[in-house]
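> here is a sequence with its predicted model. Questions after.
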Amino acid sequence: MISEITIKDEFWERYIDLIKNEMIPFQWDVLHDQGNITIDKVRNNASIPSDKSHAIENFKIAAGQSKGHHYGWLFQDSDVYKWLESAANVYRIAQDEKLKEMMDEVVDLIEDAQDEDGYLSTFYQIEAPELKFRRLFESHELYCAGHLIEAAIAYQAATNDDRLIQVVEKLIRCIENHFGSEKGKINGADGHQEIELALVKLYEVTQKEEYLELSKWFLEIRGQDPEFYQKQLDENRKIGLGKEHPFPINTVYYQAHKPVYEQEEAAGHAVRLVYMAAAMADVAYHTENKKMLTAAKRIWKNIVKKRMYITGGIGSTVLGEAFTFDYDLPNDTMYCETCASIGLMFFAKAMLKNEPDAEYAHVMERALYNTVISGMAVDGKHFFYVNPLEVNPESSRLDPTKSHVKPTRPSWFGCACCPPNIARTLTSLEQYIYSEMNDTLYVNLYMDHQGRVKIQNEIVEVEQKISLQSEGSIQLKVKSSNPIKLALRIPTWVENMVIKKETKEFCYEVIRGYAVITIDQATTLNLTFDIPVVMHQAHPKVKDDYGKVALQRGPFVYCLEEEDNGKDIHLIRVLDEFKTEVLNQCDLGKLVSIKAKGEKQIIDKEWEQKLYRGYEKPSFTKNDLTFIPYHLWENRTEGEMQVWIHKK
């Protein structure tokens, strides 16, 4: 779908401005090893590089401009590509010559680093050229290629310069020369999915069928031979190119345990899974592959019905950053990687191309307004890799099983996939607002903006203005040459929605979560609705949430912080009385807090010398509770935080 949208939403403009003015310059310094920046390990693991980024220097070494060794992860190149994509998105929004110079410097460097045959992956160029494409279970060569493709698309769209498109097309020719079902070629896929969804995007821009076919081939070859990665290593060892791998390759982790058409649940590394599923949905749409769409829908259903957190987070364990089993959703040892929720947004967006079901947009919104933006502090310079639903700083510091759960946002990570992923996503939000099918324009997200979208051959002018502070309202202006069908998503968090044209109330039909109406060439619609505080409970099989509730208002899930409610939050239980309060805090900006009545268990003096005692009915003291939107937690002081709270 082609759109030219300018976001003018106060809430989202703040983030976009942070990315433009703080995050992109900050990341530039990080990538260039400049500034006094502390780089944290994602968890307590001595093997995680954290001295510096070195990402730009790796390219300079590969290009012959510097001498030295590669530093960092095998996929460090992708940090540069995602930075470039973010910068291009910002440049498209507001052209800035200094930013253009920075981007061009990176593009020049990428061009210089590329080998004559098109190959580009700085670790293998610098340290192990004999192992190019020979350790696919871990190499991330095609993963990085995918991020380069996406950066090239964004750079061309922003600057009308196709130099990077030429680089990626040369790289793809190199890949095509090495991969395929023909004798002598590599009959397998990268251990980390990404190129699959990037190739579809390149197809959408260039209309070159070979890119769509290559994406489909990488998806279909995955899992055809579950022993593929091990066989690569065995062959390397036989010809003297590698040592025996110290542990068996977990094919489930890579979603390579069975063909994608046969996969029925969300399993393995969460980011890889949703990147793969997004590509499956995209390929299914463009090739009308119903079998692949059915497989994608099975994965979707398993995630959102049994393996997704209320914040839109996914990934229940730090071991493998992975899914575990149905209803296993621990709040204080989970993973909920920022990139995983971004990937869930990709998946939802791709599914909306195939079928107009509001559930996809509901989940996309849930992930965006909670886990995704929780990943960045309000200063634009500190980030979460992991997004917990319950934190005790002492546990994070002293319990080795919770070292990945950070009580404060670090400046940067040795594995820094998440910060630039946030930047490229939030600077491309206009791509998620609308979708189309046949003659209907679907409104999936609500935020202030104006611009144009193309539906079939019709250019439609659109404008939205929303308010969610007290009573909810949305004004939607639509102008087209001919009458069109408009489908307005009915959010799960609204009540008593009324749609009016001028002063006349519309009667509308609800189809799969959308209010569907036919509008004239120029129409102004006014939507009004209540925004209640919703008290959620989890499925009874989610044992970590049993007997607890989580609050939501609008698209935002809420939490308790020690800053407002004192220590030992686990002793608090909430009552039923809620009221909202609009605040403008210097640390957090404008927000709607929820005030509630609660009780907190008293720890009497007898407990001072006892660990256990005979049961006595506990005593409680009355407490006034303050809930804030989850995405804003840990922007003031370090302390406890909890989303799921006991209910009396």
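Perfect, I can see it now. Fair warning: this is a prediction, and the values are worked out from it, not measured in the lab.
> all contacts plus neighbour counts: C-alpha atoms, from now on.
Fine.
> how near is the closest residue to residue 537 other than its chain neighbours to residue 568?
Distances taken as Cα to Cα, 6 or more residues apart in numbering put residue 549 closest to residue 537, at 4.9 Å, once the chain neighbours are dropped. Applying Cα to Cα, to the nearest Å, the value for residue 549 to residue 568 is 17 Å.
> and what of residue 347?
With Cα to Cα as the criterion, residue 347 and residue 568 are 38 Å apart.
> between those two, which one's more packed in?
Between residue 347 and residue 568, counted using other Cα atoms under 10 Å, the more crowded position is residue 347 (27 against 13).
> three-state assignment of that one?
Secondary structure assignment for residue 347 (DSSP: H, G, I helix; E, B strand; the rest coil): helix.
> and stretch 467-484, what's buried?
469, 472-480, 484 (16 or more other Cα atoms under 10 Å).
> which residues belonging to stretch 316-324 are considered buried?
Applying a neighbour-count criterion of 16+ other Cα under 10 Å, one finds 316-318, 320-324 buried in stretch 316-324.
> can you tell me which of those lies nearest to residue 417?
The closest of the buried residues of stretch 316-324 to residue 417 turns out to be residue 321 (Cα to Cα; 13.3 Å).
> the structure to be compared is supplied as follows:
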Amino acid sequence: MTEPSSSTSARFRPPAIHQVKVEGFFGTWIETLAATTVHTLLDRCIQAGMLDQIDPARPNPGLRIPFQGGNSTVSTQMFWDSDFGKSIEAASYTLARHPDPALEAKIDEIIDAYARLQAEDGYLNSWYLRIEPGKRWTNLRDCHELYNAGHLMEGAVAYFHATGKRRFLDIMARYADYLCSIFGTGAGQMRGYCGHPEVELALVKLGRATGEQRYIDLARFFIDQRGQAPHYYDAEAAQRGDDPKDYYFGSYEYSQSHEPVRDQRRVVGHAVRAAYLYAGMADVATEFADHTLTPALGALWDHLTKKNLYVTGGFGPSAHNEGLTFDYDLPNATAYAETCAAVALVFWASRMLGLGPNRRYADIMERALYNGALVGLSRDGTRFFYDNPLESRGAHHRWIWHHCPCCPPNIARLIASIGTYAYGLADDGIAIHLYVAGEASLALPGGPVRVRLETRYPEDGQIAITLLPEIPQTFTLSLRLPEWAQGATLTLNGEPAALTDQVQDGYIQLRRQWQAGDRLELDLAMPVRRLHAAPEVGANQGRVTLMRGPLVYCLEEQDNGPALNSIRLNSSGLMRCDAVDELGGIVTLAVEAVRERPDKEEDLYTTNAKDAAPVTVRAIPYYAWDNRMPGEMLVWLREC
């Protein structure tokens, strides 16, 4: 294996949560999170019994009822620490926007419980300290110990940035110090890694927040060890008396540990685990300028986006393994496309941008964000999707809670922290990846720079950017030019700016000495586009889907009546955009079509062509479906 560079210089890093104030489209969502969702998350976690499990001051919940997917009899969950960690993270991001003493007190109560739980050596895991004590580190393959640690670390970093309180951060730093002593290549250390990648991302965040390089080094260790021979999970299984071949998922492809990460070229296995791993690889590549990871990351990205990605930015069609099957397997009605997978894809894409602005990654980040991820949360902030089909006969709906409640806090923490995904900051430049209304306060070596962004995006593509450096300074401003934005125009201080020679990797690169008040106006055309699937995707042949800007559209029964598959779009029919107040003023599409009117007395199969009558159908953004009356939904539409 080639040894990575020893350099630790980063390229583009995201700003911290308190550096970006979000308004507009996502500002409205964050208001809902602050008022409703984060309270709902913490309350439902506590109602489920999570605080009973972690707090040694409470009676031990013990082993009670059968646990799905295993031989144990438990009503508690070994991954509950992760749900608390993500919920605290989401709530912390809203606290950075809206101080809420009651919410802060609730989080402090949970942190107090974790302080009481933490072992003297720093170890912190409610399952192995209260439910199955004495078994720590005996089953990294299946039991989520490091995954739980990662989400708690991310929650601690978020809470520190939001409130300035260090207690949770210090608790998790103490745990990370313990991990650094346990895992490594030294004598007596473990060369293991988690079956569910995630801790790698958290260690990088923790290292950045605390300035402790050893945490980032540990993230690199976990990446480097994965899939190495002899296989750690084989030895681990034998040590606990199990046959390594007796594995429910059969292959280590399930956890992307089937081969060393630098040898991997195909996205396989559990979708969320895959994207978390690749995000961790990208973080390590950025932090260490490790170009040995670049070929694998590029090939994995291409394999996913060119052969296995839903048009919504979701991936993983199978409920069996919550993940990948074979190339071009993209069914609609049975699509699993877990919300967490789309969220994790946003994480991965964002970290790929750490290597520099590149539309290849940012466009997919935006697609997954606005469609496959955002659909996971209802407009009122109280109900959630776990899996996300692209067609429904009317039986698929959001739920209040789930026995595996990973998706609700995951989508909440993503939306609440969206400002950190919108920008990238390097020593000599600022990149704007997402056009999120609001203001960022960023620090360059030449001094602080405020960036004011005004837009109604994604309602329209008009974006005004005002730069307010404290003193004039020279740097490169990179603006993403989405692939779908044909015919975009840009002005600088009212004068047209030529784009031809200034676009690199899909970003407009503007280098100059910036003065306070410099104003850019970017206009991205947003025509409605008809997308066709590759011929290998059999389910979508003869069908199209509609997109406008970053949004995928669908039909709902409430607007168009039942039997949505009886509708065929005219190949050259007119389309117009309307605003609909009942869904928060979103832009809907009115599209010319025909509806087949079969004779109900005809046989199931007939030689008679069906009569068809002209009709205008309404399409709404995919993220907004199932917010009104229940009914059918369809993304891929038949075309005349």
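That came in fine, so what should we check first? This structure is a prediction, so every number in the text was calculated from the model and none was measured.
> and the TM-score between them?
In this superposition the chains share a TM-score of 0.91, using TM-score structural alignment, normalised by the length of structure 2; 608 aligned residues with a Cα RMSD of 2.0 Å.
> and the residue nearest to residue 537 of structure 1, what's its match in structure 2?
Alignment note: residue 549 of structure 1 maps to residue 544 in structure 2; criterion TM-score structural alignment.
> report the contact partners of its match.
530-533, 636-639 (Cα atoms under 8 Å, 6 or more residues apart in numbering).
> strands - which of those land there?
530-531, 637-639 (DSSP state E).
> mind putting those residues in JSON lines, distance to residue 490 of structure 2 and neighbour count included?
Formatted as JSON lines, those follow (distance: Cα to Cα, whole Å; neighbours: other Cα atoms under 10 Å):
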{"residue": "530", "distance to residue 490 of structure 2": "26", "neighbour count": "12"}
{"residue": "531", "distance to residue 490 of structure 2": "27", "neighbour count": "14"}
{"residue": "637", "distance to residue 490 of structure 2": "35", "neighbour count": "21"}
{"residue": "638", "distance to residue 490 of structure 2": "37", "neighbour count": "20"}
{"residue": "639", "distance to residue 490 of structure 2": "36", "neighbour count": "17"}
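> ok, back up a step: the strand or helix carrying the residue nearest to residue 537 of structure 1 vs structure 2, average offset?
For residue 549 of structure 1, the host element (DSSP states H and E) is strand 548-553. Strand 548-553 of structure 1 differs from its equivalent in structure 2 by a mean of 0.7 Å after superposition (mean Cα distance after the TM-score superposition for structure 1).
> how far does that strand sit from its chain's centre?
How far strand 548-553 of structure 1 lies from its chain's middle: 22 Å, per Cα atoms, centre = their mean, to the nearest Å.
> how about that strand: buried residues?
So, applying 16+ other Cα under 10 Å, buried residues of strand 548-553 of structure 1: 548-553.
> give the equivalent position in structure 1 for residue 478 of structure 2.
Per TM-score structural alignment, the equivalent position to residue 478 of structure 2 in structure 1 is residue 487.
> residues contacting that match?
So residue 487 of structure 1 contacts 440-443, 514-517 (Cα under 8 Å, 6+ apart).
> can you pick out the ones from those residues that are in helices?
In helices, judged by DSSP state H, none of these are found.
> any idea which of these is closest to residue 18 of structure 1?
residue 443 (26.4 Å).
> what is the neighbour count of the aligned partner of that closest one in structure 2?
By TM-score structural alignment, residue 443 of structure 1 lines up with residue 432 in structure 2. When counting by other Cα under 10 Å, one arrives at 22 neighbours for residue 432 of structure 2.
> cool, and residue 57 of structure 2?
Using other Cα under 10 Å, residue 57 of structure 2 has 12 neighbouring residues.
> where's it relative to residue 379 of structure 2, distance?
Relative to residue 379 of structure 2, residue 57 of structure 2 is positioned 37 Å away (Cα to Cα).
> again with residue 276 of structure 2
Distance of residue 276 of structure 2 to residue 379 of structure 2, given as Cα to Cα: 27 Å.
> tell me which of those two has more neighbours.
Neighbours of residue 276 of structure 2 and residue 379, each counted by other Cα under 10 Å, are more numerous for residue 276; the result is 25 against 22.
> now do the SS call for the aligned partner of residue 165 of structure 2 in structure 1.
Aligned by TM-score structural alignment, residue 165 of structure 2 pairs with residue 161 of structure 1. Classification of residue 161 of structure 1 using three-state DSSP returns coil.
> for residue 161 of structure 1, grab the count of nearby residues.
Counted with other Cα under 10 Å, residue 161 of structure 1 comes out at 14.
> and the residue nearest to it when sequence neighbours are not counted, how many neighbours does it have?
Spatial nearest neighbour of residue 161 of structure 1, chain neighbours left out: residue 155 (7.1 Å); criterion: Cα to Cα, 6+ apart. Counted with other Cα under 10 Å, residues neighbouring residue 155 of structure 1 total 28.
> I figured residue 155 of structure 1 hits residue 86, correct?
No. Contact criterion Cα atoms under 8 Å: residue 155 of structure 1 and residue 86 do not qualify, at 9.2 Å.
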